[in-house]
Structures are given as C-alpha cells and as structure tokens.
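Visitor: 3D model of this:
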Amino acid sequence: MSLPTLVALAAAALPQAFAASSQSFVPPASSPFSASVNYVGQSNGSLPIDPVKPGKVFDRFIQIWFENTDFSVANSTAEFRSLAERGILLSQYFAVTHPSQPNYAATIGGSFWGLADDNKHDIPSQIGTMVDLLELGGVSWAAYQENMPTDGFNGETFSSVNYVDPTAANYTYYQRKHNPPILYDSVSGVPSRAARVRNFNDFAADVNTSALPQWMFVTPNMVNDGHDTNVDFAAAFLRYWLEPLLADPRFNDGRTLVLVTFDETESYLHNNNVFAVLLGGAVPERLHGTVDSTYYTHYSAMSTVQANWGLGSLGRGDTDPVMSNVYSLVANATGWKNNDIAGSSIPLTNLIGLTPGPLNPLFFLQTGWPAPNTSAVGAGGGPVFVGSG
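Guide: As a prediction, the model looks like this:
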C-alpha cells in the first residue's frame, strides 16, 4: 500500500479538525488586566518577581497558540495580516503532526511519542521538558490556560457557565489536551511546578504586579482559540486580549518576543504549514512587515529559546538537524547556522498514526520510553538533559 493511501486512510479514521461559526465573540472579562467570574477559579495572588536572566536577543518569550487553521486562511484574515505587518511573518512554519494534542506535547517535550489522538495521557516523570531546561538555566516560566478552574488542574475537561450565550447550557471551555506542561508528570506531579500552570485570573494578577515570568505558554479557551468557532472569532479575541497587552510595557517591553501561531492545519491532506508571526519589542522596527522563509517547526520554539539563553537541550526534536532551525532573528545574533531545507525537501508532517512511539499502540516500543540522544548538539550549547530513571 502506498504512503499517500496510508495517509488518506489514517485521515479518514480520525475526526477532521473543523470550526463552527454560529457563535459571536463576547469578551470574557472587561480587559486582559481584569479578573472575571467567567473564569471560575479566582487568582491565588501573583507569582514572585524573579530575577531576570538576560538573553542574547530577548528577555521574555511568549507563545500564544490558536487552533486548526491553514496558513492561507489565517494569512488572509485582517487581524493576522495586521500582526504580520508589525512583525516577522514565518511563512514556512510547520506543525509536527495531527491531531492537536501531540503538537502541544511536542513543543515542550521535543517529541509527540507516536501519539495520534486527543485522549488523556500522562507522560512519565522521567521524561524531561523545557521546564527542566528553563529551571536549570535560571529562567522563570509559567503557562496560562484560559478557563482552567484552578492552578495545576489535571482534569481532562472543565465546563462552566456559557458566557457567550447565557441562555445555553454550561460550555466546555477548557481542554487538558491544549495544556502542554500538565501533560507531563514531571510538572503535574510536582506541586511547585503545577502551581505555575495558571488561569487567566492569575494572568491578570501577574501582569498587574509586573510579575510575568520570562517564558510563557498561553492557551485561549475553546472558542477564543478558534477550535469550536473560526479564525474570525480568534481574530476578535486577539483584538480584545493581545492588542492592549502589546501596548503595555509590563507585558511587552523592548526585550519581549511574542510568537502567535497555530497548532496544526485544518486540512489533513496537505502538509502542515501554519501561520506564525514574531512580534514584540525584541523585533527591530526595520524588520516589521518582513517575511522569513526559513523552514521552522514547533521544535524551533524550543531551539530558539535554548539559543537565546544558552540552555541545554532535550536531545530530541529540539536538536533534530532538519526540524529544529532557530528563528533567524536569534540565529543571526548567536552565530547558529540553520539548514536550508526548502520546497520538496521539507518533510511531510501531516502523517497520522505512522510514527512509532510509546503512545502509539500500533507501534509500541517494547524497550519503553526512548532515552534522549546525549551526543546531540543543541543551539544553546549546554548539555543534554537526562531525567532520573
């Protein structure tokens, strides 16, 4: 059986990503600086104000992920085009697989472990993540999950009052599958780390007290990220939430880099090219409105952070010689040489269920969870992290 046939069969076996369009955007809070009863969980107070570790290009890195949209669709939407005109458009940015959850797992773990579903999985505590590298390097971090009820919540879903349509039943605004750190037992099972996986009421407290950390992963809720709605709904959320923050130095100063991107394409039948743009004060004005056509993947967010702060690596996708190019803005400043893969040489990352790994029942690795490649050379120059056990 040919590879295209296998891909088509695998795609047909999974529910396709889709966006409904019946809902209209309603702000969940009066502003991104305000707490809201729509978020259920009240803030536990702000994080401590940690010392800032200077980076080579930026001192703060913020990822904001949206859902299930092809590059061409996002790139033709007014708000996303506006962001591109104020930043660097990464035109050859690719998700690493389908469906959603494995992409989220990959972007902090350097692998999706063969995963090809959105079911609840707990990745064992001996598996290292970006959290280990950040903490070893003295870089503060947190994840902010809109509509997550409590800090470190490990439930699969959470439903709350439907603030978009108060006449309707409670709505499932939060899904664990979009929460990268909590997928890993090395975070969810460690109270001090789990407390840094926070909700948007906590975000308001942290930004108002100038306590935002240096590395952040932000996941809007299931309507605001476009998963249950569409790209126009996501654009309305950006206008409400991100635009005021970009104008506030507590969030975006001259040393802040913001990545706005998508987890995967909507279509499973062509390669996984998603919209991605770099914004913030760390992007020089001379680069506003430019296009970087270097081949990047979700692993590039890891290698770029490692290069910026001189961190170690995980010896997985973050050091893959094909898939871990460092954003040119940082590669040029650090002397890292990217590969020049382009066109037909770009790997197919829309393949579904064909990657071996311990979370793929069709290709279960009898040897267990694979060890990191301790001989790998990462962009940060530090050692490869090996978890205990």
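
Visitor: can we go C-alpha only for contacts and neighbour counts from here?
Guide: OK.

Visitor: excluding its backbone neighbours, what's nearest residue 141?
Guide: Leaving aside its chain neighbours, residue 141 sits nearest to residue 215 (4.5 Å; criterion: Cα to Cα, 6 or more residues apart in numbering).

Visitor: go ahead and confirm the one you found touches residue 138.
Guide: No. Between residue 215 and residue 138 there is no contact, the gap being 11.0 Å when judged by Cα atoms under 8 Å.

Visitor: between these two, which one's more packed in?
Guide: Counting neighbours by other Cα atoms under 10 Å for residue 215 and for residue 138 shows that residue 215 has the greater number, 21 against 15.

Visitor: quick one: contacts for that one?
Guide: Going by Cα atoms under 8 Å, 6 or more residues apart in numbering, residue 215 touches 60-62, 139-142.

Visitor: let's see it at 10 Å
Guide: When contacts are counted by Cα atoms under 10 Å, 6 or more residues apart in numbering, residue 215 is found next to 59-63, 130-131, 134, 139-143, 256-257, 305.

Visitor: show only the entries of those found in strands.
Guide: Per DSSP state E, strands hold the following members of the contacts of residue 215: 60-63, 141-143, 256-257.

Visitor: let's compare: structure for the following, please.
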Amino acid sequence: MLFANSALAVAVATAAAVSHVAAACQAINSVMTIVLENQDTSTILADSYMGSTLVKKGYLLNNFYGVTHPSQPNYIAMISGSRNLCLLDFDCKIGANSIVDLLEQKGKTWKSYQESYPGNCFTGTSSGTYRRKHNPFMSFDNIRGNPTRCANIVNSDQLSRDAAAGKLPNYIFYTPDMNNDGHDTSASYASNWLKTFLEPKLVDPAYANVLFHVVFDESETYFGPNHIYSILLGKGIKGVGLVDNAHYDHYSFLATLEGIFDLGNLGKHDKDAVRIPLSC
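Guide: Model (predicted):
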C-alpha cells in the first residue's frame, strides 16, 4: 500500500538526488525532532498508527538509516555531523561544535526538551526515566559548561508553556522518557504515546509553521543495515502521503536543518550529506 504510486515515489527519489543545494526555507519557523528508540523499520510500518495513519499524513523517508550502534553516538551525530569519538553509551565529553553554534551565529533559537529531566543543568547519567545518553547537547563541553546555553536544556513540560506564549524556538529537540520512546517498553507503547503527543500539535495553530521529524535512533537488529523509520510532517513537506526511496541518514537531516535556516555547515559528514527535498 505504501508504494501504490510508484511513479511518484521514483520522482521524489530523483528530486532528492539533486537536492544537495537548497536555499533557506522561510516558510518553516521551527523544526521539531522527536526521537524514538531501537525498532526495525518493518516493525514500525506494521504499526497501525505510525505505519498507516502517519504515512497518509506525512512524507515517509523509506530508506533512512542510523549511522551506528548503540544509541548515544546516533544522537551525537544528529546534532554535530560526527560521532566525535563517542562510541558507546557512557557519558561523553566532546570539545567540538554542534548545530547550536550554527544556530546562535545566525540569531536562531533552540531548546532541548527532555522528559523527566531534573533541570538545573543536571549532568548525571540518569534520573528516574531520564537518560543523559538521549540528551546529546549535554555531551558538548561548550553547552554543558556554559550556564546560558545549558539553560536551554529543559524539562518537557516547558514545551506547552512556550507554545502557548508563542515562543517556540527555531530548533526543538524532543526526547521522550525511557518508557514513551519505546526503549523500556515496546513499539506499540511508543506509538500510543506518539499519537497522544503529536496529533493535537498537527492541528494546533501554535504549531502551524513547524516541520516535525519523527525518527528512531537505531534499529533493533544490530547486525544489519540499521534501517530506521523516519517521517516528516507539517510545514514544508513535499506532499502528503508521499514516499521517498532515496538513501538518507542522520547526517542528511542535519544538513536539511542547516539548509532550512541557511546556517552553513559544521564541515563534517553534514557537509556532503544529501538534503531531503522540501516545499518552501
């Protein structure tokens, strides 16, 4: 059913292949990345909500891949264009730049919304159902050691207040807790959480100019291609119900984010990554 319009899928893939250079996308005010955990694409496409309902509403990136295993290096790659020698799930301390540096240089705002996060620049490995390994911003020395920047890492409760005040940042990184992201539960649990979290936002005027990216960090199967579910919804997508079969990974979305806000690049894997085509 996903490939009923194969000609359109091919056309989209062809467009993606030539989308390396893209101008700033002024129609998109905010980009929200929502990261779920550790599921194979086949499992998610079999889910009634993510595999059917969302596919009909969004732009499915059907050939999207994590860059490694385990979880944390994928999160680091999402915001910095490299694993930066962070290879495992132990606390990392990285003396490099990230998307934060590019955003701030352009006067753009950002926040990392973390479920169950204790606040106050908590640097511990865990607290309840919060895990630092799923909060990549905390691994960067120039964020963790900077009180002003670290204040942009907040508990997820702040999101509703920011939306109500009309103060959604330009870049939103949202991490569900260890239950809601499916890590300690299941794909169906994560799907039910996502439906409750996302559906109201798709019709809320406060989020009218937001591009949503729902993505998994890595596949459940370690010894394989690391094929993961990834879908764009909301402002700026090429079309509703489209399937893009071009090859993308976490670096591709970082490069796309850089293009949306005309940020330049970090000179790492993001520099040469193929951007995802948008309609701006």
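
Visitor: which one (most neighbours) among the contacts of residue 215 of the first structure?
Guide: residue 60 (29 neighbours).

Visitor: spatially nearest residue to residue 73 of the first structure, not counting backbone neighbours?
Guide: The shortest distance from residue 73 of the first structure to any non-neighbouring residue, by Cα to Cα, 6+ apart, is to residue 231 (7.8 Å).

Visitor: tell me who's in contact with that neighbour.
Guide: Contact analysis of residue 231 of the first structure by Cα under 10 Å, 6+ apart lists 19-21, 66-70, 73-74, 77, 79-80, 223-225, 237.

Visitor: how close does the residue nearest to residue 141 of the first structure get to residue 92 of the first structure?
Guide: The gap separating residue 215 of the first structure from residue 92 of the first structure is 24 Å, by Cα to Cα, to the nearest Å.

Visitor: re earlier: which among the contacts of residue 215 of the first structure gets closest to residue 8 of the first structure?
Guide: The closest of these to residue 8 of the first structure turns out to be residue 63 (Cα to Cα; 31.3 Å).

Visitor: map that closest one onto the second structure.
Guide: Alignment note (TM-score structural alignment): residue 63 of the first structure maps to residue 33 of the second structure.

Visitor: look up how far residue 124 of the second structure lies from its match.
Guide: From residue 33 of the second structure to residue 124 of the second structure the distance is 23 Å (Cα to Cα).

Visitor: equivalent analysis for residue 179 of the second structure, please.
Guide: 19 Å.

Visitor: neighbours of residue 156 of the first structure, how many?
Guide: Residue crowding around residue 156 of the first structure was assessed by other Cα under 10 Å; the count is 12.

Visitor: which part of the first structure matches stretch 251-265 of the second structure?
Guide: Matched against the first structure by TM-score structural alignment, stretch 251-265 of the second structure falls on residues 299-313.

Visitor: what's the longest helix in the first structure?
Guide: Determined from DSSP state H, the single longest helix within the first structure is helix 231-246.

Visitor: chain center to that helix: distance?
Guide: Offset of helix 231-246 of the first structure from its chain centre (Cα atoms, centre = their mean, to the nearest Å): 17 Å.

Visitor: just tell me the aligned range of that helix in the second structure.
Guide: Against the second structure, helix 231-246 of the first structure falls on residues 187-202 (TM-score structural alignment).

Visitor: and that stretch, how far from the first structure on average?
Guide: Mean deviation of stretch 187-202 of the second structure relative to the first structure after superposition (mean Cα distance after the TM-score superposition for the first structure): 1.0 Å.

Visitor: alignment lookup: residue 108 of the first structure to the second structure.
Guide: Looks like residue 108 of the first structure aligns to residue 79 there (TM-score structural alignment).

Visitor: part of a helix, is its match?
Guide: Yes. Assessed with DSSP: H, G, I helix; E, B strand; the rest coil, residue 79 of the second structure lies in a helix.

Visitor: any idea how far it lies from residue 15 of the second structure?
Guide: Counting by Cα to Cα, the gap from residue 79 of the second structure to residue 15 of the second structure is 25 Å.

Visitor: neighbour count winner among the two?
Guide: The neighbour count for residue 79 of the second structure versus residue 15, taken as other Cα under 10 Å, is higher for residue 79 (24 against 16).

Visitor: wait, what's in contact with the more buried one?
Guide: The contact partners of residue 79 of the second structure, by Cα under 10 Å, 6+ apart, come to 97-100, 136-137, 173, 250-251, 253-255, 257, 266, 270.

Visitor: out of the residues you listed, which sit inside strands?
Guide: Of those, the ones assigned to strands by DSSP E are residue 173.

Visitor: quick check, nearest of the contacts of residue 79 of the second structure to residue 155 of the second structure?
Guide: residue 173 (11.5 Å).

Visitor: can you name the residues that contact the closest one?
Guide: 31-35, 79, 110-114, 135-137, 153, 213.

Visitor: pick out the most distant pair among these.
Guide: Across those, the two members that end up farthest from each other (Cα to Cα) are 153 and 213, 19.0 Å apart.

Visitor: ok, these two, which is more surrounded?
Guide: residue 153 (24 against 20).

Visitor: so who does that one touch?
Guide: Contacts for residue 153 of the second structure (Cα under 10 Å, 6+ apart) come out as 110-114, 117, 119-122, 135, 137-138, 143-144, 173.
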